[in-house]
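S.K.: Just a sequence and a predicted model for now, questions to come.
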Amino acid sequence: MKIPNIPGFDQGAIEKYAKNAGWLMIARVGSLGIKIVVSICVGNYLGPKAFGIYNYPLVFTTFFIAAAALGLDGFVTRELLRFPEKKNELLGTAFLLKMVGGILVLPLVYIAYHLATDFTRIDAPLSYILVVSLTGIIQAFNIIDSYFQSRAQGKFIMTVQVMGNLLSAAFKIILILLDKSLNWFIAALLIDVIALAIGYIYVYQKQGGSIFDWKFESPLARFLLKNSWPIAFSAILISVYMKIDALMIQGYLGSEQQGIYSSVVQLSEAWYFIPVAIVTAVFPAIMNARRDDPERYQRRMQNMYDLMVWISLSIAIFMSIASPLIYHLFYTPDYWPAAHVLTIHIWAGIFTFLGTASGQFLIAEGYTKLSMLRTGAGAFINIVLNIWWIPKYGITGAAFATLIAYASSNFMILLIPKTRQQGIMMLKSLFLITLFEKLKNRTSAAK
């Protein structure tokens, strides 16, 4: 199938990267469908309170698992693009660093849990938290993903992720049919990550690589840590401002409301794979344009922002209209009050899509600290608004806090002179100015 020509992109380049994006999209779409169906089944089976307890360890450990990753995945992908001959050294060094990071966060999780119980209501036992925390160690094998990304071989990522999700879904459905307790579902969260790691190892080995050829180099480790720490800290801040609302709902309102809100977040954030897949696939083309043709580089960024707005706006409109029907068709009545919350939370996706694209600009220009700063600002705004609104408006207040925090964080770059132009470009896309300009130009050309 021929890929249609996209203004601002060379046809040869877009053919290559769009095919890779296609494989990634197939993987994510397949995963999306599977995860949504299973999430609905698990949520209905457990009920809101137990579903809240089930999701709480995922939320609580998110910050620590992000820290354990050390921000290495994206940075290693970039280094593999630059130095493919150093594959074994880069993968081996990054793997060991991530493994050690996963081990070191375990005592931090233990301490944080006991501190949190002194200030808030936590229904999930420590054993649940620690089981899920082990995923921080196992995720070290995800560095293999970076290798395939650097080679634009998204089909292998697709194979692993789709098969992993199918196995995960089948296991959870079996647990439901066997009427198993919540303990089994918590264990399944860890099994999911183990299965994914085994899949990555298998595919990597099958393509001629071997994890036994990986090498650890101390100088390279210092280089990776020195350059990736802003990305790691930014990932932690992203986790805070994307997940802090669930933690605060647990503290203010309890597990039942947290479970209901979790259904909203899963339906809303399930779409966030789209900007990641697109940006990951075309990032090499954007980097090449930056090196060879600054004007083309800017055109590609504007087209990227346009694409992000068109997709996310379509999703937001569709989900806002369909949310009552979705909840009444697929969820038990206990979850129905969440329908109107979804109509608010889904609009935050527009700013997530734009933020994913602008984040690549910040990386390309070396503004990693600025990326960290804007994420931190978003986290701060989200926390403050949640403190104010959750007690007053419940989970509706949390959804509004998320929407405002995402928008504020995204357009913070307007305040910085060196990034202001990118902010203006995003605004033009957001208000569909560039869309009307393109339509006008096409009309003129037709005449």
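M.R.: Structure received.

S.K.: going forward, measure contacts and count neighbours with C-alpha atoms only.
M.R.: Fine.

S.K.: which helices and strands sit right next to the helix or strand hosting K16?
M.R.: Secondary structure assignment for K16, by DSSP states H and E: helix 11-69. Applying 3 or more C-alpha pairs under 8 Å, 6 or more residues apart in numbering; DSSP states H and E, we find helix 11-69 packed against helix 87-117, helix 126-133, helix 135-138, helix 154-177, helix 182-206, helix 218-253, helix 255-269, helix 273-292.

S.K.: Mind doing that once more with 7 Å?
M.R.: helix 87-117, helix 126-133, helix 154-177, helix 218-253, helix 255-269, helix 273-292 (3 or more C-alpha pairs under 7 Å, 6 or more residues apart in numbering; DSSP states H and E).

S.K.: how deep is the closest residue to L58 other than its chain neighbours tucked in, by neighbour count?
M.R.: Using C-alpha to C-alpha, 6 or more residues apart in numbering and skipping the chain neighbours, the partner closest in space to L58 is V132 (6.8 Å). Residues near V132, counting by other C-alpha atoms under 10 Å, number 23.

S.K.: ditto for L439
M.R.: Residues near L439, counting by other C-alpha under 10 Å, number 11.

S.K.: and it, helix, strand or coil?
M.R.: helix (DSSP: H, G, I helix; E, B strand; the rest coil).

S.K.: Run the chain-centre distance for the helix holding K16.
M.R.: 8 Å (C-alpha atoms, centre = their mean, to the nearest Å).

S.K.: now the angle from it to helix 218-253?
M.R.: Angle of helix 11-69 versus helix 218-253, following axes from the mean of the first three to the mean of the last three C-alpha atoms, to 10 degrees, is 70 degrees.

S.K.: Okay, I416 and L370: tell me how far apart.
M.R.: Between I416 and L370 the computed distance is 9 Å (C-alpha to C-alpha, to the nearest Å).

S.K.: next, the one to line up against it:
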Amino acid sequence: MKHYLKSACWLLGEKGVSFFCVLLVNFQVAKYLEPDLFGRFSFAQAISSLLLILSGLGIHNILLRDFSNSNSKRDILYAASLLLRGGFSIIILLLAFFLYRKSILTIEVTIFTLLCLPQTFFYYENILQSKGQGKIIAISKILGVLTSALLKLSMIYYDCGIIYIILCYVIESVIISTFYVFHGRFLLKSAIKNIDFSLLKSDCIYLLKKGAPLLFSGIMVIAYTRTDQLMIKSMLGESALGFYSAAIRVSEALNFLPYLIFSAIFPFFIKKKRESLKSYETLVSRSFSIVLVFSSLTSWIIYTFSEKIINLAYGVDYSNSTPVLALSCWGFVFISIGAVSSKWLLAEDLQKYSLFHSLIGLVINVLMNLALIPKFGIIGASISTLISLFFSSLLLYVISSKTRKLVLIFFRSVLLWKF
């Protein structure tokens, strides 16, 4: 456990550095672009994030689980993941450029889509996490983030425009992937040297089959967390989207934390499950207790100081973002619950339920947005997101007898409040 906690500490340290760098740079980008252009920038990110999820094929967590369970197939699984994501990334890039030529996609979306290629090698993170080597991930990402931050600030200082700022995001991914390629070169050479095409084919089919529910689940998650932005742009315009996106960037800034922590200690979850079912369920219960306390306290602090945070971060021009931040910050509680729930599903090999929950969450979000955005504007979109997160992260687990057990574990953690 100590080994994985040390790895988690490195990853948390990296996220701490990245958090402040990205947040401070995002504030400067928002100020530089102003609400209208910042709305356009956010819209491009929302569209490209869907394309990036598609290129990932949903196999990220499958690889983490399988790398944690077995050492013997790491090289062939890694080769299969590179082949799959590399191929799909090229297809998506060609599609994006085709749609751009047809004036269906903007140049901003097309450039963001370039992130697909370097992120192909990000699967090496799964191997490092499964071995508890978070230090290497942390160093790679810190160098990438710091370089990118300096480049973005330079683009703003020299008034280079939105296109060059977006290119800095691509450069960041290239730097990180270069480190992963260098560090994983021996594993990659081993995979190529000992390649067995029949085994490679079977592993590709296995990853596609197992990853399909998580892929569609990921699409649904991105869809219902970004649908509000797409609908706001359509119904209220780019300026309203700029105000909404500014608030969301603050409230979502910490969303990575629970997923990062539980990804880092997920191999320990698997180990506990193999050793003792009782100790495994106790670990899940205590995980719920910890994230509830931390997320509730964090959300309350952001809610209390929401006006000061917006004024300090963006200035008075973004004052319309304050009520959105005051509401949306509570989504962190449901995100944290969802982080534990999703890892439990993966450990139980029930990832197909992630797709179902995400799909229902998307439907709820769209229907609520249609009802609330015309009446309450961007505040209505915040309310819709909170309601859909509540359903998808916890309430929908009651429906199936296979997942109902998790709800009992959750309420036991709340009632007993054990650490």
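M.R.: Looks like it arrived, so ask away. Note that this is a predicted model, so its numbers are computed, not measured.

S.K.: quick revisit: with neighbour numbers in mind, choose between I416 and L370 of the first structure.
M.R.: L370 (19 against 12).

S.K.: Residue in the second structure paired with that one?
M.R.: Structural alignment (TM-score structural alignment) places L370 of the first structure against Y353 in the second structure.

S.K.: what does S409 of the first structure give?
M.R.: Counting by TM-score structural alignment, the partner of S409 of the first structure is S392.

S.K.: Just list what the host helix or strand of its match packs against, helices and strands only.
M.R.: Using DSSP H and E, S392 of the second structure sits within helix 378-393. Using 3+ C-alpha pairs under 7 Å, 6+ apart, the elements in contact with helix 378-393 of the second structure are helix 322-328, helix 331-347, helix 352-376.

S.K.: wouldn't P267 of the second structure be in contact with S68 here?
M.R.: Yes. Counting by C-alpha atoms under 7 Å, S68 is a contact partner of P267 of the second structure at 5.5 Å.

S.K.: Please pull up the equivalent of F318 of the first structure in the second structure.
M.R.: Aligned partner of F318 of the first structure by TM-score structural alignment: I301.

S.K.: my bad, should have said V76 of the first structure
M.R.: By TM-score structural alignment, V76 of the first structure lines up with L63.

S.K.: And Q250 of the first structure, by the same measure?
M.R.: By TM-score structural alignment, Q250 of the first structure lines up with K233.

S.K.: Tell me how far that match lies from F243 of the second structure.
M.R.: 11 Å.

S.K.: Looking at those two, which one has more neighbours?
M.R.: Of the pair K233 of the second structure and F243, F243 is the one with more neighbours under other C-alpha under 10 Å, namely 25 against 19.

S.K.: Was I right to think that one contacts S321?
M.R.: Yes. Taking contacts as C-alpha under 7 Å, F243 of the second structure lies within contact range of S321: 5.1 Å.

S.K.: got a list of what M25 of the first structure touches?
M.R.: Contact analysis of M25 of the first structure by C-alpha atoms under 7 Å, 6 or more residues apart in numbering lists I274, A277.

S.K.: circling back to that earlier point, helix or strand: which one has the match of V76 of the first structure?
M.R.: Counting by DSSP H and E, L63 of the second structure is found in helix 60-69.

S.K.: How much space separates L373 of the first structure from V279 of the first structure?
M.R.: 21 Å.

S.K.: more crowded one of those two?
M.R.: V279 (22 against 19).

S.K.: For the more buried one, which non-adjacent residue is closest in space?
M.R.: A357 (6.4 Å).

S.K.: so the match of S409 of the first structure makes contact with L355?
M.R.: No. Here S392 of the second structure does not reach L355: they are 9.9 Å apart, not a contact under C-alpha under 7 Å.

S.K.: okay, the two: which has more neighbours?
M.R.: In terms of neighbours (other C-alpha under 10 Å), S392 is the more surrounded of S392 of the second structure and L355; the figures are 24 against 21.

S.K.: Please name the residues that touch that one.
M.R.: H357, S358, G361.

S.K.: what number of residues lie near the first one?
M.R.: Burial of H357 of the second structure, expressed as a neighbour count using other C-alpha under 10 Å, amounts to 22.

S.K.: and what of the second one?
M.R.: As a burial measure, the neighbour count of S358 of the second structure was computed by other C-alpha under 10 Å and equals 27.

S.K.: distance of it from R40 of the second structure?
M.R.: 26 Å.

S.K.: same thing with the first one?
M.R.: H357 of the second structure sits 30 Å away from R40 of the second structure, going by C-alpha to C-alpha.

S.K.: Translate I378 of the second structure into the numbering of the first structure.
M.R.: So, by TM-score structural alignment, I378 of the second structure is matched to I395.

S.K.: who touches that match in this structure?
M.R.: Y261.

S.K.: Without its sequence neighbours, what residue ends up closest to S210 of the first structure?
M.R.: Y204 (6.9 Å).

S.K.: Count residues in the vicinity of the aligned residue in the second structure for that neighbour, would you?
M.R.: Using TM-score structural alignment as the criterion, Y204 of the first structure maps onto G184 of the second structure. When neighbours are counted by other C-alpha under 10 Å, G184 of the second structure registers 18.

S.K.: before we move on, what about N20 of the first structure?
M.R.: Using other C-alpha under 10 Å: N20 of the first structure sits among 22 other residues.
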